[in-house]
Structure formats: structure tokens, C-alpha cells
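S.K.: just a sequence and a predicted model for now, questions to come.
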Amino acid sequence: MARIGIAGAGLLGRLIAWRLAVAGHAVEVFDPADGPAPRFDGQGAAGFTAAGMLSPLAELDNAGPTVATLGLRSLALWPRIAQRLAAEPAVQALPDGAPQVRVQGSLMLAHRSDLGAAQRVLARVAEGRTIGLGAPQPLDAAALTALEPALHGIAHAWLLPGEGQIDTPVMLQALAAAATAAGVRWHWGATVTQASAGQLVLADGRTQRCDTVIDVRGVGARQAGPLASADPRPHLRGVRGETVWLHAPGLGLQRPVRLLHPRHRVYIVPRAGDRVVIGASEIESEDRSEVSLKTAVELMTAAHSVLPALAEARILRLDRNLRPALPDHEPRTVIDHGLLCINGLFRHGWLLAPALVDDALAAADLAAPLA
């Protein structure tokens, strides 16, 4: 058994804490948030803001084969994680219950005037065949209506089979509850200012010593000094993302949708309780202020153009956060003498987390891969 100190209680921090506690380690997690509950003020874990699309094929539009291959592995791991969490009494007792992973495919849509932009995306996505991801399947109007009756006014559509989605706040709450039940100790309101081999330094001057330190603070890790030339932390930047959350009773949308456009990609993701998340704004800014009118209008207009029933939806919240990105937009893991860092997941956090954690914990000899 090792004494593990984790800096950061976002998606990676909660997933790692649960995995290590189940493996028999003594785990303590430090995070500046005031508790495990969701925050939608731009200051909490970016994982709460994310729509939770598990789309290794579609993400080839924005990433290379490394991200797609890791995403394909994670897509197989998420249902196993959800199944194990669902068996935990602590998770069953949560108000939202156990998290669900839905794998029904996703849709790519384009209006008639945007076919050129769609074809450029499809050319990049076609690379998925070389790594076992298959290819988008064209749908005519009848086939699209059979899959998603709520969609209207679409000239071009493709089904991306095998892709999925996850309810991010529900999964984050479940991971925290299961980790607590396994013995994890949480230190909320505790900001880590330095994470180095065997030692965490907190903002109040306290020092926490342990056998292994795991730094998964996202953008918050940027202040760390490099431990080696491969250390990603000094090179991090925050990329702003904004989302709109709607309540749309009776909409009936079952699958995540990506609307292709020459200037931007808009995704529409159904959630339990007749909720819908609209997003995909990607702004090179570290501004954490409220969502801009421009983004809100563009996202909702785009969504309404393919889902007319959204006209009567109610706006639940406008959310924003910063995603940690490296210059190449790919994740990086560094293991060095009692310090493990994982960062730079960019817009692919939920897509990549299980596979990255599996590889990192095995490489650090802390836990076997998830069976």
C-alpha cells in the first residue's frame, strides 16, 4: 500500500482516486472547491461544464490518430466503470443515482449551403478507417427521421456508429461517492501551489508528504516549475468553452448531434430529465466571466435551425470554463520518481480519461489495468 496525494478533484482526480483506493492505497485529494457538488460559475472543475460526448471518430476533425485511438479504448472502458459504480450503495443513494453511458452512435448534420464544409470534415474523419473506427454512414431523409424524428430541415446527414455520451455531473458525483466509500480522504478548500516528487505544498503553507504525488489540476498546474524537459505544466494554457443548458420537454432527441458549419461546429447533446446541452464554442482566452451574448445567440440559433421544437425550450443556465491545452492539443503524461502528471486533455477530457488513467497507473506500478 502506498500513500498517494492527488492535486485536483476534477474528472482525472476523482477517477484516479477511486481506482487507487479500490486497489488498496491510502489516498488523499486536495482541491480549492468547497465540496464535490457541481459548480457552474466558471471556477470549478471543467468536467462539469463538458457535454460528455464520447466521439473518437468525430474528433478526428480536431485531433490526430493518437486521440482517436485513446478515445476508442475509453469508449470500451466507460461502460465497465459505470457498471462498477452502479453496484456501490453510496452511488445508489445519490439523488441522481448511478451514471449511464449511452452508446447509440452520433449524428453529423449539414445544411445544403454548408456541404463543402461538411465534405472537408468527412475527409478528415475518413482516416478513422485506418485505426478501426469505421466510417460515417450517409442517411437519407427517411432514415434520419426514423432515427431522430425531432430533426427537421436538414439536407445532409451521417450516422457515426458506436459513438456515445455520458452525463458528466452525474458521473463526477458518482466517482466522488464511490471513492469516499473506498476510503479516500478529501481536503476541500485546499489550494495546491506546488506539486513535486513526494510533496504537496498548500496555499496556507502546509506541506503534505506522501509516497507518490499525482498532479491533475488542469490549468491550475501551470505555475509548477518543470521537473524535466518533458514536463507539460509550464506550457499549459486555458481555452475557453461555453455551453447552453436547456429544458426541452417532449423533444425526444436520443443521440448527440454535430452541426457542421464553415466557421464553427455546434453540438447538441440530450440528457436525462428532458435536458439538452448545446456547445462547442472554442475561444483562445482565459476569461472566466459570464457567457457572451454572441456565443449564446449563435449556439441557440444553430440548434433551433435543426430542432424547431427548441423554440419552446427554457434556458436553465449559461456555463463556461477553461480547458487545459498544450501547444499540440494532445495530452501528456509524465512519470518521474514519485511524481505523476497528466494534463493537456483540451476538449477531449471525457473521451480520453479512462485510457490515460489506465496507462498511467500501470506505468507507475500503482494499479493494474481495468478489467
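M.R.: Cool, got the structure.
S.K.: contacts and neighbour counts: CA atoms only from here.
M.R.: Noted.
S.K.: end-to-end on stretch 189-209?
M.R.: 18 Å (Cα to Cα, to the nearest Å).
S.K.: just the buried positions in it, please.
M.R.: Judged by neighbour count (16 or more other Cα atoms under 10 Å), stretch 189-209 contains these buried residues: 190-202, 208-209.
S.K.: pick the one among those closest to residue 19.
M.R.: residue 198 (19.5 Å; Cα to Cα).
S.K.: the residue lying closest to residue 35 once chain neighbours are set aside: what's it in contact with?
M.R.: Closest residue to residue 35 apart from its sequence neighbours, by Cα to Cα, 6 or more residues apart in numbering: residue 188 at 5.6 Å. Residues in contact with residue 188 (Cα atoms under 8 Å, 6 or more residues apart in numbering) are 30, 31, 32, 33, 34, 35.
S.K.: adding another structure so you can compare the two:
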Amino acid sequence: MTLAHTSFTILGAGLLGRLLAVTLARQGHAVSLYDKGGPLAEHSAARVAGGMIAPLAESAVAEHGVVRMGRHSLTRWPELIAPLSQPVFFQQEGTLLVWHRQDAPEATRMRQQFDATRALVTELPAVQSLDAQGMAQIEPALAARFAQGMYLPGEGQLDNRQLLAAQAHELERLGVQLHWNTPRELADFGPDHPGWLLDCRGLGARGEWPQLRGVRGEVIRVHAPEVTLQRPTRLLHPRYPAYIAPKEGNVFVIGATEIESEDLSSASVRSTLELLSAAYAVHPGFAEARILELSVQCRPALADNLPAVRQLAPRTLQVNGMYRHGWMIAPALHDVVLQVLDGGASPLAQQFDLAMELLK
């Protein structure tokens, strides 16, 4: 990036806001960051997530441009994590899909969807069909319960809580002006405001972007010493598909609920039962797990469930609409924004089919 040293004011210290703040500060720019919450990102959808970077697995519900962003991010995440002074768990051991016999038609449909996506997004690796022997090699703990599965090589995951904490530490180390518990609107900064304004507030930006809506997600974190899953595992089911993402220390994140609601009340009994039942159906060791947390948050989404970048003024950018794909696409959006700041356009955005509204 050849942008001359300038100042940046970033609204929103969720995933994308922190990524941009760390990069810009590291490049020598003066950065101020405002957020309605604190360094734990307690109001951010990024905190309540599985932290998976699984473009082929997500292709069942994602456009091809989003899948390409995910492939880009698989390369970029290790590069963005490496300079951080605190450790962040990152794994790239693929995704495993399993199903019960009665749900074999769902697996067939999913395999057809994967093959169709790979025909157009040719950089995606091939799906590997697993028989009983293949299951025993890929995930021995599940071999006795599932005689077949699908393995999606190369997909990854990280510990979202560790990364948010490491970014907060890095922001302090780099001298970013941190304004925690200080919500701000674009209107709080007049036309004479020096430098750039970057709005990454998610649903907090709805005053200026009324097309945004919230999509409720519920996630359960458990400690399960008897479970030894080695990679994210997804249970295919026509009504309530679920993922299980293993973190360090026998902690597992279980999720997949997606509800058209902006209700932030506690997790429902129905969703909790379905998620825990799915986990138990994958591995009986979850019966003795201890529930650490039931979390709820709303993800910011636009009408087409695709992210977008728009420029409201010569030095004001808004980035929003990451939907359920935040951890998978954030590095790609980060790189698009850096290209726009540097040259006024983004070749990457064309590659990702990303909606861009930039001033001429």
C-alpha cells in the first residue's frame, strides 16, 4: 500500500474494524477506533461464531464470489495472524461431513452442489468420499458411528475469541487511540473531519444503511474431555444441520441456527435441544460435556445476503453485510478496502463479484 501517512477513524471494533485498525496502524497511520462495547467485543457477531474458514462447505448456501473470498482468506489468515504478539489457534485440517443413513438423500444433494460449485470455482479442491476405512483414517473417533462421510481438504478454522483478544492487545501496543464503550455515528464527524472515516459497525450502521437486517444465531460452547474430534465436523440433516468446531483444551463450539429475527434474548429451548442432540448424535462423549456458555448474537445482512462496500463521501467508506460468513470473508474484504484506499478501486472486488458503490 502506497497511501501517504494520514489519519483514520474507524467506527466498529468487531472483526473487520480490528483487522483494518491493526494493519493501518502497523503501516504508520494515525488510527482512532470507536466501539459501543469493550475490548472483549461483547456486542460483536464475531465473538459468537465458530471461526471456520470453509468455502466449499459453505458453498451450499453461499454465492460463488463469497466462496472465492473464502479461498482467498485461507491464504491470508496465517499471514494476518503471524505478526500478532499473542498466540492464536489456527488449523487447516479440512472439514468432515457425516450423516445418518436416513439422511443419505441430503448427502447426495450436497455432493451434487459441491461438484457444481467446483465446476465454476475451479481452484477448490476435490471432495473425497470416505468409506468405513477412510473414516477410520480421517476421524477415528467417529468410525464406529458413521460408515461413510465426505472430507473437504484444506479448509480451516481459528479461535475467534483468542484472535479478538490478540487484536485488542496489538491495538494497544501500536498506539491506536481506543475509545471503548463510546458509540459514534457518521454524523458525529463533520465534513471538516481530517483523514478517512471507515464504518464497520455491522447493525450499528443501520441509521445510514437502512437495508441492513439482523439474522439471529445461537452458539453453544462446551468442555468435552471425552471427545477427540480433530477438525470441524458437520452433521447433514434436512431440518437442523449443525457444525462442531473443536478448539484447544477440549472446548467445542456447536452451532448453525439461522433465524430471521433481531431478538437478542437468551437461546431458546428448541435450538438448544437441537444443537446438543446433533452433537450427541455425532459423538456420545458429548453427553458428559459441561456447558460453558449459551450465546446469542445477530449477524448483519443485506437483502441478498452478500457483503457490500460503498463510499458516501470522498473519504468515507462503509463495509457491511458479512452475514454468516464473517470469519470466512473478512480478510478478503480487508484487502479490498486497502486497495480502495490506495488507488480508488479494487481489482479483487471484481474477482469476488463484490458490490461496490464508489464515487467517480
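M.R.: Thanks, I have the structure now. In this text the structure is predicted, and so the values were computed from the model without any measurement.
S.K.: after superposition, what is the TM-score?
M.R.: After superposition, the two chains reach a TM-score (TM-score structural alignment, normalised by the length of structure 2) of 0.90; 338 aligned residues with a Cα RMSD of 1.9 Å.
S.K.: before we move on, back to that, for residue 358 of structure 1, state which of the contacts of residue 188 of structure 1 is nearest.
M.R.: Distances from residue 358 of structure 1 to these, taken by Cα to Cα, are shortest for residue 30, at 21.3 Å.
S.K.: distance of the closest one relative to residue 323 of structure 1?
M.R.: Residue 30 of structure 1 is 19 Å from residue 323 of structure 1, where distance means Cα to Cα.
S.K.: cool, residue 103 of structure 1 as well?
M.R.: Using Cα to Cα, residue 103 of structure 1 is found at 25 Å from residue 323 of structure 1.
S.K.: kindly report the same for residue 190 of structure 1.
M.R.: Relative to residue 323 of structure 1, residue 190 of structure 1 is positioned 21 Å away (Cα to Cα).
S.K.: again with residue 173 of structure 1
M.R.: Distance, residue 173 of structure 1 to residue 323 of structure 1, using Cα to Cα: 20 Å.
S.K.: neighbour count: residue 103 and residue 323 of structure 1, which is higher?
M.R.: residue 323 (26 against 18; other Cα atoms under 10 Å).
S.K.: before we move on, the earlier item: what does the residue nearest to residue 35 of structure 1 align to in structure 2?
M.R.: Under the alignment (TM-score structural alignment), residue 188 of structure 1 maps onto residue 180 of structure 2.
S.K.: for residue 260 of structure 1, same thing?
M.R.: With TM-score structural alignment defining the correspondence, residue 260 of structure 1 maps onto residue 236 in structure 2.
S.K.: burial check on that match, number of neighbours?
M.R.: Residues near residue 236 of structure 2, counting by other Cα under 10 Å: 22.
S.K.: using the three-state scheme, assign the counterpart of residue 234 of structure 1 in structure 2.
M.R.: In structure 2, the residue matched to residue 234 of structure 1 (TM-score structural alignment) is residue 210. Recorded secondary structure, residue 210 of structure 2: coil (DSSP: H, G, I helix; E, B strand; the rest coil).
S.K.: equivalent analysis for residue 292 of structure 2, please.
M.R.: Look at residue 292 of structure 2: counting by three-state DSSP, its state is strand.
S.K.: strands of the stretch 101-250 of structure 2, start to end?
M.R.: 128-130, 149-152, 156-158, 177-179, 196-199, 213-223, 233-235, 242-246 (DSSP state E, counting those that start in this stretch).
S.K.: how far out from the middle of the chain is the top helix by length along structure 1?
M.R.: The residue-count maximum for a helix in structure 1 (DSSP state H) belongs to helix 65-86. Relative to its parent chain, helix 65-86 of structure 1 has a centroid offset of 12 Å by Cα atoms, centre = their mean, to the nearest Å.
S.K.: what's it in contact with?
M.R.: By Cα under 8 Å, 6+ apart, the residues outside helix 65-86 of structure 1 that reach it are 54-57, 59-60, 91-92, 97-101, 128, 131, 133, 163-164, 171, 174-175, 178, 330, 348, 351-356, 370.
S.K.: list buried residues within those.
M.R.: Applying 16+ other Cα under 10 Å to those, the neighbour count classes 54-57, 59-60, 91-92, 97-101, 128, 133, 163-164, 171, 174-175, 178, 330, 348, 351-356 as buried.
S.K.: let's see which of these end up in helices.
M.R.: Among these, the ones falling in helices (DSSP H) are 91, 92, 171, 174, 175, 178, 351, 352, 353, 354, 355, 356.
S.K.: what's the closest non-adjacent residue to the third one?
M.R.: Okay, so that is residue 171 of structure 1. Here the residue nearest residue 171 of structure 1, using Cα to Cα, 6+ apart, is residue 99, at 5.1 Å.
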